[in-house]
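# Build me a model:
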Amino acid sequence: MAPGNDGGLRERHKARRRSRIVEAVRELLREGPKSGISVERIAERAEVAPATVYNLIGPRERIWEALAAGFMEELEHRLAGQGTGDPHVVVRTTVQLFVADPVVSRRMVRAWEASGLVLDRSPLTRLRDAMEEARARGVLRAEVDVDALAAVVAAACVGALHQWVAALIDDDRFLSRAVFALDVALAAAAADPCREELLEPLRRRSTR
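Alright, predicted model coming up:
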């Protein structure tokens, strides 16, 4: 076996073990709030040594970060299959991913000190790319700073996420607030020929 192939095989084995560890954390979280997630229990569930958990994930506080990374990998997979031309697809897919596994999502956000960064990876990049595409098509004004626009929408979505995690809003309101933040941003940045079209969702909302 060529040296390069041997190294690639080792990396694939590490990736599979890491995936098993992250899935073990999800399973333990789904079993209920009294289910502990010590390194030893995770290792037992994943059928690896505790040292493997430390080596591939890190100490207990890094487990939440690994769990968030797994969410973002799944989101990237879903978005890659749908394309990123529509910012609404990015926002809706992101919200749907969280609400599809509510126990794990809520525990992760509550426990991870840096949970405010959970949307700073794939969602923010994809949202920025979709807005850049909209600007290139003339939907948004040419002078619009799409980085700032995407960051404002992401911040609003993080706020809605934390309200949902705290059970202050339900799944539908979580999605509604995230989409509303996006619609406001798009309407504010709309090019003149598209302004009425982008204002229409806000008008419909105001008449409900």
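# only C-alpha atoms for contact and neighbour calcs from this point on.
Fine.
# Do a quick rundown of the helices in this structure.
With DSSP state H as the criterion, the chain has helices at 3-30, 39-46, 50-56, 60-82, 87-100, 102-111, 122-136, 146-165, 171-188, 195-206.
# Second input sequence below; structure requested for side-by-side comparison:
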Amino acid sequence: MAGLRARHRQARVEQVLNVASELFASQGYETTRIEEIAESAQVAPATVYNYFTTKANILTTLAVRHVRASLPERRALVRDPPADPMDAIRAFEKLLADQALRTLSRECWRAILSAPYREPRGTAHRVSLRFQWLIKRHYVLMLTGFQERGTIKKDVDLEVLADLVTAIGTYHFSRLVSDDEMTIDDLKEAVERHLDLVFAGVIAQPNPKAPKPKSTGPKPASKRKQRDE
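Purely as a prediction, here's the structure:
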């Protein structure tokens, strides 16, 4: 009997989440009220408050559900990435952005990304840190494969590299969700510019086609002697 009650409760939770997701997408996160979610889900508002306490907790739960549903696709790419590390990271960042906007609106992601500033060390902040940790773990796994194949130098600290790549991706994703005119292709190009610096370094390489500078100093003694003779 207890198992049946638990299943019924989970079914109601899923119904509330599905309705909330639809309302957030159609009329916006900020303007949607819990009472509207309850009415559309055909449950009492008190039931929604009992399950989630706040609207922000509903959004956090939707984000967790999104990540869980996204993991198989991410793992498949990590296991079989493009042969070039840059191409692999570009593909993974594009996948992350595609999955995110496929599930939740930009407005929802703005609310999620702002949680650490609005509620430091709160539930949403802890969930956000967990998301970042998962992305970093995937990058460590992917980059380890490249390092084992000799594509990445053996002395590169992959934990540090994964931290840096994750930070670059997070920064540009925050730009994407804060700017309604920015596209995923724009994000891909912006990430690529920073990755070029990470993987190629910032030391300029000599251009073999550049003309050699003319010497303005004194000629060597041997050449002066030949000319005098």
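# With mean neighbour count as added columns, please give the helices of the first structure in a markdown table.
As requested, those are arranged in a markdown table below (neighbours: other CA atoms under 10 Å):
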| stretch | mean neighbour count |
| --- | --- |
| helix 3-30 | 15 |
| helix 39-46 | 19 |
| helix 50-56 | 16 |
| helix 60-82 | 17 |
| helix 87-100 | 19 |
| helix 102-111 | 18 |
| helix 122-136 | 21 |
| helix 146-165 | 20 |
| helix 171-188 | 19 |
| helix 195-206 | 13 |
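# mind listing what the aligned residue in the second structure for residue 123 of the first structure touches?
Taking TM-score structural alignment, the alignment pairs residue 123 of the first structure with residue 135 from the second structure. Neighbouring residues of residue 135 of the second structure by CA atoms under 8 Å, 6 or more residues apart in numbering: residue 166.
# separation between residue 135 of the second structure and residue 38 of the second structure?
34 Å (CA to CA, to the nearest Å).
# same deal with residue 147 of the second structure?
Applying CA to CA to residue 147 of the second structure and residue 38 of the second structure gives a distance of 51 Å.
# For residue 72 of the first structure, which non-adjacent residue is spatially closest?
Spatially, and ignoring its direct neighbours in sequence, residue 72 of the first structure is nearest to residue 122 (6.1 Å; CA to CA, 6 or more residues apart in numbering).
# quick one: contacts for the one you found?
72-73, 75-76.
# Once you drop chain neighbours, what's closest to residue 61 of the second structure?
Nearest non-adjacent residue to residue 61 of the second structure (CA to CA, 6+ apart): residue 17, at 8.0 Å.
# for residue 152 of the second structure, that is, sorry about that
Residue 152 of the second structure sits nearest to residue 146 (CA to CA, 6+ apart), 5.8 Å away.
# wait, which of the contacts of residue 122 of the first structure is closest to residue 181 of the first structure?
residue 75 (19.9 Å; CA to CA).
# Kindly provide the distance from the closest one to residue 84 of the first structure.
12 Å.
# residues in contact with the equivalent of the residue nearest to residue 61 of the second structure over in the first structure?
Correspondence of residue 17 of the second structure to the first structure, assessed by TM-score structural alignment: residue 22. Residues in contact with residue 22 of the first structure (CA under 8 Å, 6+ apart) are 63, 66-67, 70.
# Greatest separation within those residues: which pair is it?
63 and 70 (10.6 Å).
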